[in-house]
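Visitor: no FASTA, just this:
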């Protein structure tokens, strides 16, 4: 029998290097003097998040080792800190979810809140009234409730700004401190489906102007037919937001006469991404212009606008922009490209000049020797592909292998080994309402450097392709995404790019469900991996956290009335149809996909003697954060596929 021989090149990334490149940045803010701050995610410190201050060309870590800047409101968190002035700030600590104040002079943080039943998130400093406006998420024995609160920094008193909605996010204050915007939504909606925009006015003492306790006017979204995100005020007090009323998330400005959000820039492209975390911004005001991200076919550009017209594109070498902020004529953002890991840049919006401030290899006070350093010639670059499906097209990014597998059977001389079509690994992103982008992912390069092709799939239902495409997964999760996976394999195989008999699927969380569903309901695949993936959507609907507790209603149907539909989609209920090897990776602290789901699936596969491996990580939750565990999982998955190919 012929065997496939794959020799990795001398420069191939190790698993440790592949995950070390996952260092990330976010939550950028400038102080009144233009000094830049950001939060840095460090996998080499078990996923700890540190607040960084960048001054005089050096990044300074402000977070003591025993603290971690991370909110867990909505489970996924987001903005976890804010500046008070140039010398002090407040942040949410991961361990107890309480708010702390810290200064440059005194490194030891001071605890401000003492509510163990509460989590806090998205703090904003109201300078006029010397208080913090933020989300409070209260966890009781019976339920979880969310509300907006003020906390007076002088007295520590916490009072309610707004309550009664299921969720809140995207707080924005006017420059004069007399107005406030925020977003709310209720079950069963998610923020990428339908939200409402609220507006509050305060008097100078800080009270809400009304005879009622709460004076919130719903400015837009009351018909629940649009997703309104990222509201803000400009320097003149005008209200802005991103809404998908046109079918695309476009930048709009509120017209007080017409009492409606009207398009400022109409483009058939999204100007933001699905908001799994709160507090992110994809546009910013820069003197007499607006700078906004444009996302076309999941590839981003940064566009400078004036009076609704395009002036120029900034940072054209990059393909993803996040956490955008500005000071004077400088725009700051976290950027990625096809050949660069995430890093922080400064862009002069007048000259277009770019200055790199931080990245895996730049200006770090805690560099890792394992972080990868690769030239473009050592990378497999993404190729955007579209292929036909029942309702039109689906999309993804194809990465060819960097080396070619060969037939090393005895009848072939080693010097004349015949090239073979490569095996392929299909990557399914999480969410499932999310997106994959054409940016450097060392884990993808890990596979291509070992002779595997990779298809990074944006199946129907992904964000980044407009509202209509995003809604195509409605009531069809486990069907449409699997159909697109099959279509992707056919597309690549018909063009002689892959060996369709060696196609593997992998995914984490919701992507893990798609991977397992593909193994259960399709015969196109030779094996797969589930990283904390959903095995039984009905169990997820009844056991998951509040933020996603009604998400299944939209993705599949009502758990109360459509149990047969859930059983029909469940890989666990169709485990007998899985006849190919599967490997599982699960965190024991996972509150989203509880470990019992994975254990039930593994036990069922073992009982029917299907080849299966399972690896559990005691200290991990939903989404592995430890570099050691990430590397261990990646290496185990690779060797698992190698054994399948060789068998």
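Guide: Nice, thanks for sending it over. Note that this is a predicted model, so its numbers are computed, not measured.

Visitor: Please count neighbours and contacts with C-alpha atoms only from this point.
Guide: Fine.

Visitor: the strands in the stretch 351-500 of the chain, which residues?
Guide: In the stretch 351-500 of the chain, the strands defined using DSSP state E, counting those that start in this stretch lie at 354-358, 383-389, 392-399, 406-407, 418-419, 424-428, 453-458.

Visitor: chain center to the third one: distance?
Guide: Distance of strand 392-399 from its chain centroid, counting by C-alpha atoms, centre = their mean, to the nearest Å, is 19 Å.

Visitor: the strands in the stretch 501-647 of the chain, which residues?
Guide: Under DSSP E, counting those that start in this stretch, the stretch 501-647 of the chain gives strands at 503-508, 527-531, 582-587, 612-617.

Visitor: would you list those strands in a markdown table and tack on distance to residue 126?
Guide: A markdown table is the format used below for those (distance: least, C-alpha to C-alpha, whole Å):
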| stretch | distance to residue 126 |
| --- | --- |
| strand 503-508 | 39 |
| strand 527-531 | 41 |
| strand 582-587 | 39 |
| strand 612-617 | 42 |
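
Visitor: Of those strands, which is nearest residue 146?
Guide: Each of those has some distance to residue 146 by C-alpha to C-alpha; the shortest is strand 582-587, at 26.6 Å.

Visitor: Out of the strands of the stretch 501-647 of the chain, which gets nearest to residue 487?
Guide: Of all those, it is strand 503-508 that lies closest to residue 487, at 12.3 Å by C-alpha to C-alpha.

Visitor: and the closest one with strand 582-587, angle?
Guide: Going by axes from the mean of the first three to the mean of the last three C-alpha atoms, to 10 degrees, strand 503-508 is angled at 10 degrees with respect to strand 582-587.

Visitor: Pasting the second one now:
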């Protein structure tokens, strides 16, 4: 069945960022009918409640936000995009913790009622020449005038603060690195953070997303051995040849959660597809709870049950709980607005790129020798997944093949794959997309005379460069694409202000390369 344009433009409500306590399961719901307002919802297993019906729950920290709420029992702390304040909801009591009209922006929240604080990543936008980033503790007893007590300061970036037994853990990094280049895990006492010290710090290694196990041991992710794998400080490592985490573009928590004193539920990216697994840190056993998913956007756990925002190939994301015996329950999401029709399922397709194998997700229509559209994702340190995409389904239903390319520099395939693009942006990504086209058309899966390319932001740059430097495309569309790299290097936000140093060359010393 041919899909209409309306089926693409009318988005259903979306779900993201699950959390779980002994009393309830929470998630963020993006409400299409309210101009994309984001609210916190929760369920006790019987009823769904909108916890923040008047708010737009969103953070603006680190430009892209993340970590906009945190739950403890039946209490939540959240960032309101409308008032720019951190609020606390405790039963019927709803009050701001931070002042109005502040120069501070907050994100990466972690609520601990036992310690009486909300940990937060705070940006001071009055600082020059760029915002100063710190970790602070906000009092849950504030009457709306608490700007935060500093827990960690001095690094360029902070993320992932978590608290256990009076100790705070987080990860940090400094210019010119991005977090996936070099990042370190630290801890400090909440009462007296002057004892702050690194737990894991190595140049050229990305360590991130600390989690406190129930026994007080600290687990975190490191790509020391080439892939983002979990390890327990001073203890076990789970070493596998695929990533078990993703890049820090936002201040959300890890794609993982502590199940009990010894186990961690986490995403695993196997051939680019995110599945849900549980790692027993003592025995080393791994149990895969979900293998038919395409990605695991966030994970929570309570009372031995794992809850995740799960993405699928044939429907939008769901909030799904999975018991230890594998029994599932869908709590929210998954609705397709309007037409459904036949779903084109993705096939993992590998091509030989100039720097190594390149993966993409290929969608084929029923018609032979179709025209081909090449999708190039943004980032460029991002990932093309196999999850349901109404736009892709629209094109396939109308007889087009689509390939979503994970060119060199993409995440989800280990550090070597990701680092290939260093100093090669605009060259290797272009060559990889071309190699993918030639592989698909060479196999007779698409018409080589009818190939188009499209992408947005960094993918728009790849699109533009492909159109002027290769001969495989008949047409292309750059959507809000980057067209002039020097401007990107000199006129962007703090989080990406040194991004091009690694992708292209240090600025301004490498001006000629740009």
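Guide: Yep, that arrived. Nothing here was measured: the structure is a model prediction, and the numbers come from that model.

Visitor: Superposed, how do the two chains score by TM?
Guide: Overlay of the two chains. TM-score (TM-score structural alignment, normalised by the length of the second structure): 0.94; 508 aligned residues with a C-alpha RMSD of 1.9 Å.

Visitor: which residues touch stretch 169-187 of the second structure?
Guide: By C-alpha atoms under 8 Å, 6 or more residues apart in numbering, the list of residues contacting stretch 169-187 of the second structure from outside reads 155-163, 167-168, 188, 196-211, 220, 247-248, 496, 498-499, 501-502.

Visitor: which one in the first structure is aligned with residue 350 of the second structure?
Guide: Residue 350 of the second structure maps onto residue 386 in the first structure, with residues paired by TM-score structural alignment.

Visitor: Just say which of the strands of the stretch 501-647 of the first structure is most tucked in.
Guide: Using mean count of other C-alpha atoms under 10 Å, the stretch among the strands of the stretch 501-647 of the first structure with the largest mean neighbour count is strand 527-531, at a mean of 27.

Visitor: Give me the helices and strands touching that one, please.
Guide: When contacts are defined as 3 or more C-alpha pairs under 8 Å, 6 or more residues apart in numbering; DSSP states H and E, strand 527-531 of the first structure sits against strand 503-508, helix 510-521, strand 582-587, helix 627-646.

Visitor: Tabulate these (CSV), appending distance to residue 161 of the first structure.
Guide: Putting those into CSV (distance: least, C-alpha to C-alpha, whole Å) gives the following:
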stretch, distance to residue 161 of the first structure
strand 503-508, 37
helix 510-521, 34
strand 582-587, 37
helix 627-646, 40
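
Visitor: wait, which of the ones you listed is closest to residue 127 of the first structure?
Guide: Set against residue 127 of the first structure and scored by C-alpha to C-alpha, these come closest in helix 627-646, at 39.3 Å.

Visitor: Which neighbouring elements make contact with that closest one?
Guide: helix 15-20, strand 527-531, strand 582-587.

Visitor: Give me the contacts around it.
Guide: So helix 627-646 of the first structure is contacted by 3-4, 15-16, 18-20, 43-47, 443, 447, 502, 526-527, 529, 581, 583, 585, 617, 624 (C-alpha under 8 Å, 6+ apart).

Visitor: ok, of those, which come out buried?
Guide: 4, 15-16, 18-20, 43-44, 46-47, 443, 447, 502, 526-527, 529, 581, 583, 585, 617, 624 (16 or more other C-alpha atoms under 10 Å).

Visitor: counterpart of residue 431 of the second structure in the first structure?
Guide: Residue 431 of the second structure maps onto residue 483 in the first structure, by TM-score structural alignment.

Visitor: what's the closest residue to that match other than its chain neighbours in contact with, if anything?
Guide: Closest residue to residue 483 of the first structure apart from its sequence neighbours, by C-alpha to C-alpha, 6 or more residues apart in numbering: residue 389 at 7.8 Å. For residue 389 of the first structure, the contact set (C-alpha under 8 Å, 6+ apart) comprises 483-484, 487.

Visitor: between those residues, which is nearest residue 432 of the first structure?
Guide: Taking C-alpha to C-alpha as the measure, residue 432 of the first structure lies nearest residue 484 of those, at 13.5 Å.

Visitor: Excluding covalently adjacent residues, which one is nearest to the residue mapped onto residue 377 of the second structure from the first structure?
Guide: Applying TM-score structural alignment, one finds that residue 377 of the second structure aligns to residue 429 in the first structure. Closest residue in space to residue 429 of the first structure, ignoring its immediate chain neighbours: residue 511 at 5.1 Å, by C-alpha to C-alpha, 6+ apart.

Visitor: Who are the contact partners of the counterpart of that neighbour in the second structure?
Guide: For residue 511 of the first structure, the aligned position in the second structure is occupied by residue 459, per TM-score structural alignment. Applying C-alpha under 8 Å, 6+ apart to residue 459 of the second structure gives the contacts 375-380, 478, 481.

Visitor: Equivalent analysis for residue 219 of the first structure, please.
Guide: Contacts of residue 219 of the first structure (C-alpha under 8 Å, 6+ apart): 196-199, 259-260.

Visitor: biggest separation within those, which pair?
Guide: Distance extremes for those: the farthest pair is 196 and 259 at 14.0 Å, using C-alpha to C-alpha.

Visitor: Those two: who's more crowded?
Guide: residue 196 (24 against 10; other C-alpha atoms under 10 Å).

Visitor: residue in the second structure matching the more buried one?
Guide: Under the alignment (TM-score structural alignment), residue 196 of the first structure pairs with residue 184 of the second structure.

Visitor: again with residue 456 of the first structure
Guide: That one, residue 456 of the first structure, aligns with residue 404 by TM-score structural alignment.

Visitor: for residue 290 of the first structure, same thing?
Guide: Taking TM-score structural alignment, residue 290 of the first structure has residue 264 as its aligned residue in the second structure.

Visitor: So for the strand or helix carrying its match, what gets flagged as buried?
Guide: Using DSSP states H and E, the element containing residue 264 of the second structure is strand 263-270. By 16+ other C-alpha under 10 Å, the buried positions in strand 263-270 of the second structure come out as 263-270.

Visitor: of all those residues, which comes closest to residue 489 of the second structure?
Guide: Relative to residue 489 of the second structure, the closest of these is residue 269; by C-alpha to C-alpha it sits at 31.3 Å.

Visitor: hang on, isn't the closest one packed against residue 290?
Guide: No - the criterion here is C-alpha atoms under 8 Å, and residue 269 of the second structure misses it with residue 290 at 12.0 Å.
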